[in-house]
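**Q** Sequence unavailable; structure follows:
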């Protein structure tokens, strides 16, 4: 490996995700939870440009509020770049330019998408050619959602959510996302709040007495491309905790469900809400209704490809 970069500039795009099914097991001795998730990558993207540099630097802008995104080694994308350089024995650096469109701390894996984009971009920029299997291994060290941002499409995640297997999803699923203009929700805080709620013995949110698993009906609906069938199976065990921490979300969730959505749920740890629509026209009508009520709504579809160079 030499310090000479293979390319002068690389542009990579990586998608945000929704968890259309998310089952959370009981807290383990190490403080983590086993989960079972059905991920779907959707057409809301992070854009990254990587250029050669002597050091590792980053600049973040976007169409969403990025004031809380760190521009130092706390940034997951910069950590991904350093990890790849160390693994490949590359002695140079990189400047990462990120334009974010996925809400920050919105439960859609925007930071994980940035990390996945950095792995793909630096691998191409430096000509390290590690291959997808090794990039996936590095991604798993960065966080549970990073391997899926690399993979894209639709997948089932187990363990910490990073043990992935691709799931067949026929056709297209249309979603309306209601993003929050308020401060995002901390994923660790939502999990901790769920644990407290469960400890208070709320019967409707008790953890499963088995290893978490995605319900077969979810997989059947995805394989059939049947949005109506999927709508009765979507679920997020983190939703009660997210709604408890952000009560205003409940009103928006109920509005979307009254306004034609097949189903609505909190995306990941929130506060983004995801509404499943019957098709593109129904999604557009729902988007207009929510926007008229003062909510920032976006129409996206899935599944889409994972992190890739443009």
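**A** Sure, I can see it. Values in this document were obtained by computation on a predicted structure and should not be read as measured data.
**Q** use CA for all of it now, contacts and neighbours both
**A** Noted.
**Q** Could I get the full set of helices for the stretch 51-200 of the chain?
**A** 76-88, 110-126, 132-142, 146-151, 187-199 (DSSP state H, counting those that start in this stretch).
**Q** dump the residue contacts of the most centrally placed residue in the chain.
**A** Residue closest to the average C-alpha location in the chain (C-alpha atoms, centre = their mean): residue 109, at 2.7 Å. Residues near residue 109 by C-alpha atoms under 8 Å, 6 or more residues apart in numbering: 16, 17, 102, 145, 146, 149.
**Q** of the helices of the stretch 51-200 of the chain, which approaches residue 175 most closely?
**A** helix 110-126 (17.1 Å; C-alpha to C-alpha).
**Q** From the chain's centroid, how far away is the closest one?
**A** 15 Å (C-alpha atoms, centre = their mean, to the nearest Å).
**Q** how about the strands of the protein, start to end?
**A** Taking DSSP state E as the test, the strands found in the chain are 10-27, 33-53, 56-62, 93-100, 154-158, 163-166, 173-178, 235-236, 263-266, 273-277, 297-302, 308-309.
**Q** hmm, who's touching the fourth one?
**A** Spelled out, that is strand 93-100. Under C-alpha under 8 Å, 6+ apart, the answer for strand 93-100 is 45-64, 66, 78, 81, 85, 110, 114, 118, 122.
**Q** Next one for the comparison:
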């Protein structure tokens, strides 16, 4: 077994997110299209079998809890129980991604820790069990066991691998303010209190049709999750498409039909300056079309925003516009499923 396993935990953005009616368990139905990107945190994992389990988690950011409140700690604890193994586990988490940023950082950390632990102990959990563990820890965790372009529904934890969009330059802005997902959901519920459950469900169905149309004729692969077809996708498998061709790039169709994030107006009303950042990412209409964003939006429940561009030069120009507003911004790219799994272990 390797002495230390180093793992990157890549971030995600949401290429559209629509919220449905609240459920009896306190969660909401939602539909979204996740996309992994090249920004990441780093974890090192050490584990050896022992008579008693001890988990030691350290983090470069003192604001991050290192006990049972942390997704990494919780998934390691649950995974050892599922493996019926006791072990001494040491994990160091080097943070680069913002907290409460809408980039799935905590969920990505959990998935990376699980995969690192499996490699350290030489135990690979069966697919269904792995996804069941991920679902218990958080709604976004399962997507990071797939990577690439991923459709999510129910709470977001039931995931389907979609054909990967071509590698696309991306700018991510971290405004430096936290956005609470539970508070964002409550604000959304207040905003749409007059919407009937049937109308709310209709909005979800509409977005599903948009995604299905944009990705036709290749279509998605099978659903993955504890209640789905857990064997549908192995790590790093790709859903084929005509790489580089317009037919193989669903982005134009997604942009035409709409990639709205329901959280956007809710979060913007709480943090109005985010509108200025969005405008900077989009680019002024006086700019040539090729220098403006294909699309720009809030990611998840925020507060991070992103833009997608036709060239690295256009992305770098957008980064400069965002930095002129005094916010941190990063140029990266979208990651295909193959690139995601190829870059996971260092």
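**A** On my side now, so go ahead. Remember, it's a predicted structure, so these values are computed and weren't measured experimentally.
**Q** picking that back up, looking at structure 2, name the residue matched to the residue nearest to the centre of structure 1.
**A** Residue 109 of structure 1 maps onto residue 104 in structure 2, with residues paired by TM-score structural alignment.
**Q** again, but for residue 141 of structure 1
**A** That one, residue 141 of structure 1, aligns with residue 136 by TM-score structural alignment.
**Q** returning to what we had before: go through the helices of the stretch 51-200 of structure 1 and name the closest to residue 281 of structure 1.
**A** Using C-alpha to C-alpha, the helices of the stretch 51-200 of structure 1 put helix 110-126 closest to residue 281 of structure 1, at 26.7 Å.
**Q** Tell me the mean distance between the closest one and structure 2 once they are aligned.
**A** Mean deviation of helix 110-126 of structure 1 relative to structure 2 after superposition (mean C-alpha distance after the TM-score superposition for structure 1): 0.5 Å.
**Q** helices and strands around that helix, which ones?
**A** When contacts are defined as 3 or more C-alpha pairs under 8 Å, 6 or more residues apart in numbering; DSSP states H and E, helix 110-126 of structure 1 sits against strand 10-27, strand 33-53, helix 76-88, strand 93-100, helix 132-142, helix 146-151, strand 308-309.
**Q** quick one: the residue mapped onto residue 304 of structure 2 from structure 1 and residue 265 of structure 1, what's the gap?
**A** Using TM-score structural alignment as the criterion, residue 304 of structure 2 maps onto residue 272 of structure 1. Distance of residue 272 of structure 1 to residue 265 of structure 1, computed by C-alpha to C-alpha, to the nearest Å: 9 Å.
**Q** next one: residue 24 of structure 1
**A** On the measure of C-alpha to C-alpha, residue 24 of structure 1 and residue 265 of structure 1 end up 15 Å apart.
**Q** Any idea which of the helices and strands packed on helix 110-126 of structure 1 gets closest to residue 217 of structure 1?
**A** strand 10-27 (10.8 Å).
**Q** So which bit of structure 2 is that closest one matched to?
**A** Going by TM-score structural alignment: strand 10-27 of structure 1 matches residues 5-22.
**Q** Just give me the mean distance for that stretch relative to structure 1.
**A** Counting by mean C-alpha distance after the TM-score superposition for structure 1, stretch 5-22 of structure 2 comes out at 0.9 Å.
**Q** what separates that stretch from the chain centre, distance-wise?
**A** Worked out by C-alpha atoms, centre = their mean, stretch 5-22 of structure 2 lies 2 Å from the chain centre.
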